[in-house]
Structure formats: C-alpha cells, structure tokens
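Enquirer: Model the following, please.
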Amino acid sequence: MLECNFFSFLFEDLVTLTDLLVLFTQLIYYSPSCPKMTSSVHLENYSPANMVTEVLRILCDQKECAIECLYNNTVIEALLQPIHNLMKGTKAVPYCSETALIHIADILARIASVEEGLILLLYGENMNSSEGKSLTGADVIAQFSKKLLDEDISIFSGSEMFPVVKGAFTSVCRQIYGTCEGLQVLVPYSLHESIVKAWKKTSLLSERIPTPVEGSDSISSVSQESQNIMAWEENLLDDLLNFAATPKGLLLLQRTGALNECVTFMFSQYAKKLQISRHRKFGYEVLVTQVASTAAGAVALQSSGFINALITELWANLECGRDDVRVTHPRSTPVDPIDRSCQKSFLALVNLLSYPAVYELAGNQGLPNKAEYSLREVPTCIVDIIDRLIILNSEAKIRSLFNYEQSHIFGLR
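Expert: Got it, this is the predicted structure:
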C-alpha cells in the first residue's frame, strides 16, 4: 500500500530537474552541522552540504550541462535566497552558516565565469522584457558584497570566517566587473571604493601586529593572525587589480590611488610564478597590457621593478642562453621571425610598449652612447635596450654583444 501511494505521488506530482536542483541548493544552507562525536576523518562524508556543493561544481564545469540545468532564474533565486534574507536583516535559515555562504559564492563564481552564466546574472532570462526593471542576480551579489566589505551586516562580525566570506563574494564580483558589460552594471555600487577602504583598514592592522618574542607562548597565535591578515590584504589587492581588465575599470583603479600597490603586488605574484585562479579568464599578461596603456600605469610598472625584470630575463635568453645547453657550433644568422628562446620575452615587450608607455619610459631621454661597454653590463630599462640592440652606431656596442647578429636583428624586429 505504501509503495502504491509513493508511486502514485510521483506520477501525480512529477519532480522536474529544476525542482531537484533547487532542493539540492536548499540543502547547502538548510543541512545541520554534523554531530560533534563524529571523528574528523569521516566528517566530510557526513556533510550533505559538501556533497551537494560538489555535485553542483561538477555540473558547472560541464558547460553544456550547466546551460541546460543551472542557467535559469529559478536556480539562481534559490542560490540567492539566504542573501536576500540576510540583507533584509532577518535570519537567513536556521542553519545557514559562513560555510554555507562560501559554498554558494563558489557556485555563483563558477556560473559567472562562463559567458552564458554571466549574462543570466546580469540580465536574467528575459533580457528583452518590457516589464519594470527589477534587481538582477548581479545587483543582489554586488549589494551584498558591498555590505560585507563595509561591515554593514553584523551577523558574522567577529567570526574568524568573516574575511573568507567577504573574499568569496568579492571573487564573484570580480568575475562580473572583469568584463565591460558587467562593470557597467556594477559601477553604481562603487565596489572599488569599498574594496580600497577594506584594504587600507587591513593594511593598518597588519602594521600593528606585534613582533613575536622568542620563547613566548603567543608566537603561534600571532603568526597565524599575521598570516590571515596578510592573505586577506593580498586578496583585496588582487580584487582591485582585476579592475584593470577593462579600460573603464583601469580608470576607476587609478582614482582609488592604489595603482602602484596593485602593480607591485602583481609583480610579486609574477616573480613567484604563482598559478592564477582557475576562474580567471586571463593571466597577468593581459593585465600588464591594460595597465601599460596609460602613462600612470607605465610609471607604476617601471617603479615596481616589473620592466627591469622583464628586460633582464630577455637579455639572459638573448645574450647568455641556457646554461644547460652545450654549444657545439656558433649560432647561424637567424632566419625565423623570432628565436624560440626569446619569443615569450618579445611578446611581453610588444604588449607592454604602447605609445603612452614608450613616451613615458623613453621620451626626452638621450642614449648613453658610452665609449666602452662591459660584457657583464646588463640593460635595465627601455632606453638601454634601444641603445644596446637597435642603434648600434659604434664599435663598442657591437663588441659588447656575444651574439651580434641574433641580438641586433631581434632589436630591429
């Protein structure tokens, strides 16, 4: 009898795929925490929220499945429901925690990283609807992120996870304002101002952290606190830096007064060869090109040491070659457009040297034209590259090059 009633229920009220995904989404913020007696080894296995989040991640990573299943207003509204409640000042749901919000932000970031998902967040399903304009998913996310950054939501204040929640939702916003359309929608919320205020506040906190005294019991706690603050500070700088992905965003970044700090941070990440986030649509090379398109950006790149490092790397590849390659015969005159070992450096320089950058870095500066050049003397700026590789108007310059033909042709190209 029970089986008959169960199957009759299924046939009377069919559950659609969208209904199932909404139920999955609600499990993220409705599922209670695991019992405390559960061992930490098996804790993940007893978390419905983690299991559901992993399923949604898999769907997000499969573009065709995501378009068919996730990219609709019903699922987006289910994801945004606890955010709506928190912004209204009411309790989100009985068990909604910082972890649940981080899971939701992760799914939203994956949706926003794909063009179809981004359009859904920006305009909803009815892009050409003549109905009165209502808040879109992007609007809700931006408002909530701004409240988090400005600490207008007190429910999680004082929590150790609060900075992580902030970072998770600013990461979603980063996916949105990293495009021209998305930035246009988010401009009214002045997120760049909220981010730079949070960064300045965090920077002051990092300066006030006391130096740990050897033998003190507080060394580990101070060290952990310092690491958390530094991680949050770097996260905010990265969020600011990503405004440079568009011309309008770069202008907003310059207005914050934090352009030099952002470029210095970008150079430190580039020097460490750190892997960029999987959600980022582009690498630091694109940001360098955008930043170098303005005079202020070119100066920031120069003062950060980025251009110096780039030229040093180029010189090492061009004049020194790899240490692990045994030279058995002299290099022939190059016939390829660009030597393979120098191709990356060449492209980096070409992308860097826009007209504003060239004027700012080389304008009104004379060439050194020294009487003698040491073989160990390495160029450090654009003017040095012009002097050593392009305008070879003296025997001293020619004799200073190990690979004269290779280097001169590279400079001319």
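
Enquirer: going forward, measure contacts between C-alpha atoms and count neighbours the same way
Expert: Will do.

Enquirer: what about residue 249, which helix or strand?
Expert: helix 247-256 (DSSP states H and E).

Enquirer: C-terminal to that helix, what's the next element?
Expert: As assigned by DSSP H and E, the chain's next helix or strand after helix 247-256 is helix 259-271.

Enquirer: What residues of whichever strand or helix holds residue 410 count as buried?
Expert: For residue 410, the host element (DSSP H and E) is helix 404-412. Within helix 404-412, the residues that count as buried by 16 or more other CA atoms under 10 Å are 404, 405, 406, 407, 408, 409, 410, 411.

Enquirer: and for comparison, fold this next one:
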Amino acid sequence: MCRPSERNSIYFSLFRLLAVSAVLSGILFVIVNTVTGYYIDTYYSNPKYVEQKNKEYIAKLQEHVIAYKLTAKNLKELTTWVKKQKILSIQLYRNKILIYDSDYPNEENLEPENMDTSSFSRKQYYPVTFSDGQVQVHINGMYDYRIYTYSFIIELILTFVVFLMLVLIGIRKKMHYIRQLSDEIGILEGGNLEYEITVTGKDELAALASGLDSMRKSFCEQVKLEANLVQENQKIITEMSHDLRTPLTAIMLYIEIIKKGGYKEERQLIEYLDKIDRIAHRMKQQTDNLFEYSLIAENTELLSETTESYEVVFYDLISETCNYLEQNGFKTELSGGWSNEYIEVNLDCISRIMDNITSNIVKYADTEQSIRISNLFSENMLGISFENHVKAIRENGDSTGIGIQSIKNMMLKMNGTCISEQTDALYKITLMFPCVKA
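Expert: The predicted structure is shown next:
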C-alpha cells in the first residue's frame, strides 16, 4: 500500500480546510461588521434620535437632583450618577461659566472660565434646577456604544458558527466516505467478495481502501485457486482410478492364467511374469507421482525461498539436464542469453521441477528430433521453456498429468506460472518467474 504524499495527506487537507474556513469567515466578519456599523451610525447619529435620548437623560438627572435635593456643589453625587449611566458625560454651566465636568470629576475647584459666546451658542444646553439654582447642562451620550458591543458579539458568534459549519461540511465528506467504507466492509463480511471497494481521493483513507480492495482481490484469487485445486484433485483421482483399474485387471488376468496352468511352456510363463513386472512398475510410477502430487497440494505453508540471479539458479541445472538428455540419445538446442536479474525461488522445488520435466522428456519425447530449450525475457518476468516432438507410439502408456499438475502447484507456491501446450506432434512447457530486487 503506497503512502500518500504530504500534500495529499489528511493532516494537510484538514489544515487547508481550517485555513480556507478561517479566511471565508474572516471575510464574512468584515462585511457584516462594515454593513452593521454603517446602519448603526446612520440610525444612532440621527439628530432627532440624539435629541430624544438627551432629553430622556436630562429628565432622569432632574429627577435624581430633586430626589436627593442636590446642589450644584454636590460633585460626588453627580459623579456617582454619571458612572451609573455608563455612556454619558455632562458639563454644568452657570452664567456661561463651567462649574463641573464629569470627564474630570476630581477637579473640585475648577477655575472660573468665561466661555466664548459663539462657542457656547453652538452647543445644546438643557436647564436643570438644583437646590441652589438653575444651571445649564451640556450632555454627551454614546448611545450607540451598547448596540455596537452587542452587534460585535453577535458578529463574532455568527462568524464562529459559519467557520464551524464550513469545517463540518468539509469533514462531512470524509465522514461519509468512512461510513461508505464501513458499509462495504460489511458487504465483504457477508461473503460477497466480488463487491469492489470504492477508492476515492489520494489520502490515507484512499490508500486504506486500495489496500482493502487488493486484499479482497487476493482473497478471491486464493478462493478460486483452492476451488481449482479441489477440482483438479477430483479429476486426477478419477483418472488415476481408471488408470490403475486397467493394469490391475491385466495383472489379475495373467495371475489367473498362471494359477490354472494356462501356459504351454516355461518360456510363455516367463513372458507372463515379465508383463506382470512391467505393469507393476508402471503402477508404482503412477502411485509415486500421485504421492508426490498430494504432498505438494496439501502443503499450504509458505516455502523457504532464496533470492538469486536467474543465471545462478538455472545455468548449472540446464547444463546437467542437457548432458543427461544427450546421454539418453537426445539432441538439445539452447537459445537465449543469461540474465542477471534476480528471482525468488525454492531451490528444492526447482530441482524437483527439472527432474520431472527431464523424466517426461525421456518418456514421451521423440529421440529423432531436437529438444529446444529457450531462455525467455519479458517485462518484469524471466523464464525458460522446453519444447519437444512427441513419440508416435508411446511405450509407457498415456500420461496421467499428475507430474505437470505438481509442477504447476510448485510454481504457484513460488508466485510463478507454468504453461503447458500440446498439439499432435509438439509439446511445450514454459516456466515464468517474477523479477525481484536483490
């Protein structure tokens, strides 16, 4: 399973989602804050609204002065009242002279200062009657302060909600994919191994899904392989039963003739015994082949494999095979060079495979024709093939196919392939191995 790049990882995708959500939320906050500020300024800066609020607070101040019988000199009580309002500042004038400023509450003895008449007339003043006489009050109210504060809090909440929704929408897609994978795994658990796992994206989840699908495919191939092996076993057992029944019948017939003395002379008796001996040896060879096949088929453990170059594995084996065949009257032709690419094999299985191929050639190949041995090279695969002409008349009877099936099983356990092809005159077997890194 390939590890995804950092740019395609879930961590980077989450960081990107958070960054984009933060930027979009920030843009929304700026827009909403600007629009809200514009409408607040437009409404709360209206002169009629300001005049109305000023009169409301002047009325409250007058009620407070009357209730507590304050004079214009009770500065602490005035300061306390202004602080309770939180959004006000006031200035008291008597005879156009500033006598109190709430912005400087600790200045109890303000120096009398005559106000310029034009400056005084530009401000809005409201009369308030204290116990010691009437004064003119100028009031400054930050009436939009509270609404600004409330709107700012609402804007922050709205921005956070939008940010959270964007993040959840982005995560929702991944969560939907995780639930989909969970459902698909449930389908596989139910036994439907043909159902393909959905692979979406290039992150860790996609890599996990790809790994699950690869595992599903491998398991399907394993199930099919086991089914094929069972079918092959049944076929071979059926064929062997037939092949053993025929020679057994012949042996029983010859034994019955011998027991009843149905021979004319001793030479004929020896001939019958020789036939029984040949049939018995052929049956022994068949049972040996069946025993070897059963050992390979039942051995499900992983073979101990060795990584070697193709030339190291096969050079000596092919040389010995050619020498053995030539000693048995065959001519051999070797084609193709030797590769230094590496393959992973079990050396004991390779020796048994070569012995089996050599034995079949000796039994069934025509000595009048050459045995062609070829080294094969293809993309990511290396192999060897043996091609021979088949004898017109077989002295050893028909083949049961057990040896070839044993070769195929051993090749399969080494992750290789074995392909056998036969026509009326030619027989060819090809062994292919996947290339590996040293």
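
Enquirer: Just give the TM-score of the two.
Expert: Remark: TM-score between the superposed chains equals 0.19 [TM-score structural alignment, normalised by the length of the first structure]; 133 aligned residues with a CA RMSD of 7.0 Å.

Enquirer: circling back: let's have the buried residues of helix 404-412 of the first structure in TSV, adding distance to residue 248 of the first structure.
Expert: TSV is the format used below for the buried residues of helix 404-412 of the first structure (distance: CA to CA, whole Å):
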residue	distance to residue 248 of the first structure
404	43
405	43
406	40
407	38
408	38
409	38
410	34
411	33
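
Enquirer: Contacts for stretch 228-247 of the first structure, please.
Expert: Residues from elsewhere that reach stretch 228-247 of the first structure (CA atoms under 8 Å, 6 or more residues apart in numbering): 163-164, 167, 170-171, 174, 177-180, 192, 195-196, 198-199, 202-203, 205-206, 249-253, 259, 261-263, 265-266, 286-287, 290-291.

Enquirer: Would you mind checking these for buried ones?
Expert: The neighbour-count test (16+ other CA under 10 Å) marks 163-164, 167, 170-171, 174, 177-179, 192, 195-196, 198-199, 202-203, 206, 249-250, 252-253, 259, 262-263, 265-266, 286-287, 290-291 as buried among those.

Enquirer: Can you flag which of those residues belong to helices?
Expert: Taking DSSP state H, the ones among these that sit in helices are 163-164, 167, 170-171, 174, 177, 192, 195-196, 198-199, 202-203, 206, 249-250, 252-253, 259, 262-263, 265-266, 286-287, 290-291.

Enquirer: burial count for the closest residue to residue 432 of the second structure other than its chain neighbours?
Expert: Residue nearest to residue 432 of the second structure in three dimensions, not counting chain neighbours: residue 383, with 4.1 Å by CA to CA, 6 or more residues apart in numbering. Neighbour count of residue 383 of the second structure, defined by other CA atoms under 10 Å: 22.

Enquirer: check contacts around residue 383 of the second structure.
Expert: By CA under 8 Å, 6+ apart, residue 383 of the second structure lies in contact with 375, 376, 377, 430, 431, 432, 433.

Enquirer: again, only this time at 10 Å
Expert: Residue 383 of the second structure is in contact with 310, 314, 339, 343, 374-377, 416-418, 430-435, counting by CA atoms under 10 Å, 6 or more residues apart in numbering.

Enquirer: Which among the residues you listed count as buried?
Expert: 310, 314, 343, 374-377, 416-418, 430-435.

Enquirer: what angle do the helix ranked longest in the first structure and helix 162-177 make?
Expert: Among the segments of the first structure that qualify as a helix by DSSP H, the longest is helix 219-241. Counting by axes from the mean of the first three to the mean of the last three CA atoms, to 10 degrees, helix 219-241 of the first structure lies at 20 degrees to helix 162-177.

Enquirer: Please state the offset of stretch 322-335 of the second structure from the chain centre?
Expert: Stretch 322-335 of the second structure sits 53 Å away from the centroid of its parent chain (CA atoms, centre = their mean, to the nearest Å).

Enquirer: Ends of that stretch, what's the gap?
Expert: Using CA to CA, to the nearest Å, one end of stretch 322-335 of the second structure lies 13 Å from the other.

Enquirer: which residues of the stretch 51-200 of the second structure fall in helices?
Expert: Along the stretch 51-200 of the second structure, counting by DSSP state H, counting those that start in this stretch, helices occupy 75-85, 117-122, 145-189.

Enquirer: Which positions in the second one come out as buried?
Expert: Read it as helix 117-122 of the second structure. Per 16+ other CA under 10 Å, helix 117-122 of the second structure contains no buried residues.

Enquirer: With the first one instead?
Expert: For helix 75-85 of the second structure, burial by neighbour count (16+ other CA under 10 Å) applies to 75, 78, 79, 81, 82.

Enquirer: surely residue 360 of the second structure meets residue 402?
Expert: No. The criterion here is CA atoms under 10 Å, and residue 360 of the second structure misses it with residue 402 at 11.1 Å.

Enquirer: neighbour count winner among those two?
Expert: Legend: neighbour count by other CA under 10 Å for residue 360 of the second structure and residue 402, higher for residue 402 (24 against 14).

Enquirer: Residue 279 of the second structure: which of the helices of the stretch 51-200 of the second structure is closest?
Expert: Shortest distance between residue 279 of the second structure and those, using CA to CA, is found for helix 145-189: 52.4 Å.

Enquirer: Quick check: next helix or strand after that closest one?
Expert: helix 204-259.
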